[in-house]
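**Student:** Below: sequence and its predicted model.
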Amino acid sequence: MKGMFVEQNIGAYESGDVNKSFVDDDGREKRTGTWMTASAHIITAVIGSGVLSLAWANAQLGWIAGPAVLMAFSIITYFTSTMLADCYRSPDPVTGKRNYTYMEVVRSYLGGRKVQLCGLAQYGNLIGITIGYTITASISMVAVKRSNCFHKHGHHVKCQTSNNPFMIIFACIQIVLSQIPNFHKLSWLSILAAVMSFAYASIGVGLSIAKVVGGAHSRTALTGVTIGVDVTSSEKVWRTFQAIGDIAFAYAYSTVLIEIQDTLKSSPAENKAMKRASLVGVSTTTMFYMLCGCVGYAAFGNDAPGNFLTGFGFYEPFWLIDFANVCIAIHLIGAYQVFCQPIFQFVESQSAKRWPDNRFITGEYTINIPFCGEIYVSFFRLVWRTSYVVVTAVVAMIFPFFNDFLGLIGAASFWPLTVYFPIEMHIAQRKMKKFSSTWTWLKILSWACLIVSLVAAAGSVQGLIQSLKTYKPFQVQQ
């Protein structure tokens, strides 16, 4: 029904039968997003659970390589995001036809099998992120309970708690929120999540500063953890690779950039507003990342935990630790929606195209709820989205790792989605000549980032293998 409605609107728009103040040039409902709402979406997507592992990542890389890698990924991410923003419309970035998804953008500029490869990389990455956020949200919820236990019984008590009940709670919340029809209705949730991300990142930085000022003399080094003292030579190599993957994950939002851009109103031009939003989003997150990574490393040194708020780098004040972890959980509730909405939209649009006459798939029903007004309910949306949330929760229960999982997701998504496709589409859009100076250095950048992704993936896989040796599914974790 929705697809039919859009087609009717397009026809009516072209014939002049629809009031053009209510619809855009493609016949869809008028977009109202601004660079500020887009910035909120980006910050929600970027400042995620990855920020909490940056002190650990800096400990593996040291004072020189750690900040340098953070800045390098920041610059590369912003640079390629501007290229991707110019591809939202084709062939002209201002007046061309809209592309609603990353796959449609790749289809317009590159075509062929690259469209399928993009879809595999994007949606595989989005699924991985939603699983990862289920894991990390439950870890934060567990940390609240353990923090209270440590405060009551002392730091020497194990305070074992299972993550599984909290994953179920998180999934129940997501089942409700997943009924939000599309990205355009998510602005309020993203703004709330962005505020939460600022809150817990600030608390982490504040506690780290307090620890340093309080006279904590943690052992640090220009090159990070020391071979023969902290780790063996092979562990140093694998941890370095994994740390690079963690940092790559911390900047990943290209998977949802086009979907975010599709929420923007057409004046000013969407690509200009998106570039501004990207600059604000990436600059803001880089500032927090530098603070969390560097100040956290100064506070904990080479013994920095993988997650300094849930790994109990801090025990007191316990109420502030509790508040920070609640903020993390609320942020991840919103971030989950930012990353799962493109998956929902893809499956629902493809199903509607394949079975346009199936009322279960295309039908929507109006329900009037007191104080909320009319809402539109689709039985297919209800069943499919609920099933997706349940499956991701079950997988998360079986696979509850943190740093290794973050690194693997970052490595798998960084090169194809953040670097390769934006560069290839930019080359196609500008019709660059092969072996010209610009073409050559863009290709060098792409190949260099591929090597980074491969070594990061290797480090993460090795970490997962080590974790699997001692892990038993569905058992209480310490």
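**Tutor:** Received it, and whenever you're ready, just let me know what you need. Numbers count the residues shown, from 1 in each chain.
**Student:** going forward, measure contacts between C-alpha atoms and count neighbours the same way
**Tutor:** Noted.
**Student:** those helices in the stretch 151-300 of the chain, which residues are they?
**Tutor:** Using DSSP state H, counting those that start in this stretch, the helices of the stretch 151-300 of the chain run over 164-177, 187-213, 233-250, 257-261, 270-290, 296-300.
**Student:** Pull out the buried positions in the longest one.
**Tutor:** Neighbour counts using 16 or more other C-alpha atoms under 10 Å place 187, 189-209, 211-212 of helix 187-213 among the buried residues.
**Student:** Now do that helix: which elements does it pack against?
**Tutor:** Here helix 187-213 touches helix 35-46, helix 296-300, helix 318-354, going by 3 or more C-alpha pairs under 8 Å, 6 or more residues apart in numbering; DSSP states H and E.
**Student:** any chance of those helices in CSV, plus distance to residue 361?
**Tutor:** Formatted as CSV, the helices and strands packed on helix 187-213 follow (distance: least, C-alpha to C-alpha, whole Å):
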stretch, distance to residue 361
helix 35-46, 29
helix 296-300, 49
helix 318-354, 6
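**Student:** Highest mean neighbour count out of these?
**Tutor:** helix 296-300 (a mean of 28; mean count of other C-alpha atoms under 10 Å).
**Student:** How far off centre is that helix?
**Tutor:** What separates the centre of helix 296-300 from the centre of its chain is 25 Å, taken as C-alpha atoms, centre = their mean, to the nearest Å.
**Student:** Comparison target, given below:
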Amino acid sequence: MAMELQTNASLSEENGVIDSKFDDDGKLKRTGTWFTACSHIVTAVIGSGVLSLGWAMAQLGWIAGPIFLFTFSFVTLFTSFLLTECYRAPDGTRNYTYIQIVKTNLGGMKYLLCGVAQYVNLVGITIGYTITAAISMVAVKRSNCFHKEGHEVGCHFANNPYMIIFGIAQIILSQIPDFHNLSWLSIVAALMSMGYAFIAVGLSIAKVAGGGHVQTSLTGTIVGVDLTSTQKMWNSFQALGNIAFAYAFAVVIVEIQDTLKSIPSEKKAMKKAVSVGISVTTMFYSACGLLGYAAFGNSAPGNILTGFGFYEPYWLVDIGNIFVLVHLVGAYQVFCQPIFGLVEEWCSKKWPESDFFTKEYSINIPKIGIYKMNQFRLVWRTVYVILSTVIAMLLPFFNSILGLLGAFAFWPLTVYFPVEMYIAQRKLPSFSAKWIMLKMLSWVCFIVSALAAAGSIEGIVKELKNFEVFRSIS
């Protein structure tokens, strides 16, 4: 593969077409812009986590809630800037993946730990999105049931058939070869995410304007009234994990940067994309979280669009949940493409002479064009989607799963590795002022992530007490 890339580069240079056809690494010229990168970021960041922010604000209250929300936003922006600096090595060569960047800058065990953290988190996110997509599909059915039968009717339905439907759709979409072919899907998904965020905000404003007293407080849920002191502690920790999950896109930031064209520099374009993407998402997060808390008070549901009280106007709730579903279809692909790429690259290097792993077959699809089909890609990606769907059917815990995923990924991938790589690249002296500040940031974020993980694990343990295998009901 490396020889092929070098040959491409040298041949294109000789023919004088390197600027029009190939990049400096011999790969076909990248065409991504800051706008397409921003679309990928918004698709990855404004996910199902936004719908749980009203609940998170209810646990933390009017003071701690906004403070943590903006703190997570600032930390994510700052460390994302550090990470974009590492895309190219000091000699100018590219690093195509997160783990490759860590290997280049830190090496050894840290490289292996990064791989485990990144890919376990990516798998977890695809499982979590399968759960959320099913809940959104069932919510459409429930809202129509409530509209026809009345709110006193239970209108409960099994989630599993809808997880299977989502899985079938992902089997088809997973045949999209790589990130470079995902821009159109990410743009659609980003628009959908803004759409359901607007609907959640609109419904919250309507509920607040409609009057009716809801209990809110500076510290959130009240011990002795809403819950016990122990429950308050665990829920607050879990709320931190939910906020962290809402900013969990570091796992794909390098892969997104690798889609950008070289002029202007990838670093410059990516910093613009990150700045715009995080600013937009923080604006939506603030609106959804704070207005959701104002609308529902201390009894805010874990998912605004599927919580009790938001089944009228039923048609608007239906539209909101359809937007969530379409967004999750695209977001699933953004997060699973690095998993697909890792396995496929390893197998092609392991068995380079095997047609099953390396040969591409051209299929002419009317009105679409030529599709390159690979046998291993078809089998492996189908098996992955099936397995992730089965696991999702076994673990239907919305808030707790989101919190655990956020806690597990936030510190190592969003904070620790970017900080350590920046220190290594800049050769900062130990115990210098900048070194101390970066290390303190890392340790504080580690403590917050550990507390969030503890709260989410406690939530999962509690929900397991009433859990029945393959009997997920909404």
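**Tutor:** Great, that's in hand. The structure displayed is predicted, hence computed values, not measured ones.
**Student:** TM-score of the superposition?
**Tutor:** Here the TM-score for the pair of chains, by TM-score structural alignment, normalised by the length of the second structure, is 0.98; 474 aligned residues with a C-alpha RMSD of 1.2 Å.
**Student:** between the helices and strands packed on helix 187-213 of the first structure, which gets nearest to residue 220 of the first structure?
**Tutor:** The closest of these to residue 220 of the first structure is helix 296-300. By C-alpha to C-alpha, the value is 7.0 Å.
**Student:** what range in the second structure matches that closest one?
**Tutor:** Aligned by TM-score structural alignment, helix 296-300 of the first structure falls on residues 292-296 of the second structure.
**Student:** Residue 365 of the first structure is nearest to which of the helices of the stretch 151-300 of the first structure?
**Tutor:** Checking the helices of the stretch 151-300 of the first structure against residue 365 of the first structure by C-alpha to C-alpha gives helix 164-177 as the closest, at 17.2 Å.
**Student:** which part of the second structure lines up with the closest one?
**Tutor:** Under TM-score structural alignment, the match for helix 164-177 of the first structure is residues 160-173.
**Student:** The aligned partner of residue 115 of the first structure in the second structure: what's its closest spatial neighbour, skipping adjacent residues?
**Tutor:** With TM-score structural alignment defining the correspondence, residue 115 of the first structure maps onto residue 111 in the second structure. Distance criterion C-alpha to C-alpha, 6 or more residues apart in numbering; nearest residue to residue 111 of the second structure, sequence neighbours excluded, is residue 103 at 5.0 Å.
**Student:** Just say helix, strand or coil for the one you found.
**Tutor:** helix (DSSP: H, G, I helix; E, B strand; the rest coil).
**Student:** Start from the N-terminal end of the stretch 301-450 of the second structure and give the strands.
**Tutor:** 361-365, 369-373 (DSSP state E, counting those that start in this stretch).
**Student:** Residue 99 of the second structure is nearest to which of those strands?
**Tutor:** Across these, closest to residue 99 of the second structure is strand 369-373 (C-alpha to C-alpha), at 27.2 Å.
**Student:** and that closest one, how far out from the chain's middle?
**Tutor:** 28 Å.
**Student:** On the three-state scheme, the nearest residue to residue 13 of the first structure once chain neighbours are set aside is what?
**Tutor:** In this structure, residue 13 of the first structure finds its nearest non-sequential neighbour in residue 27, 5.9 Å apart by C-alpha to C-alpha, 6+ apart. Secondary structure, three-state DSSP: residue 27 of the first structure is coil.
**Student:** pretty sure residue 27 of the first structure contacts residue 3?
**Tutor:** No: Residue 27 of the first structure is beyond contact range of residue 3, at 11.1 Å (criterion: C-alpha atoms under 8 Å).
**Student:** higher neighbour count, these two?
**Tutor:** residue 27 (20 against 14; other C-alpha atoms under 10 Å).
**Student:** thinking again about what came up before, residues contacting the match of helix 296-300 of the first structure, please?
**Tutor:** By C-alpha atoms under 8 Å, 6 or more residues apart in numbering, the residues outside stretch 292-296 of the second structure that reach it are 53-55, 57-58, 200-201, 204-205, 207-208, 214-216, 300, 304.
**Student:** Which one of those residues is nearest to residue 246 of the second structure?
**Tutor:** Of the contacts of stretch 292-296 of the second structure, the one sitting nearest to residue 246 of the second structure (C-alpha to C-alpha) turns out to be residue 53, at 8.4 Å.
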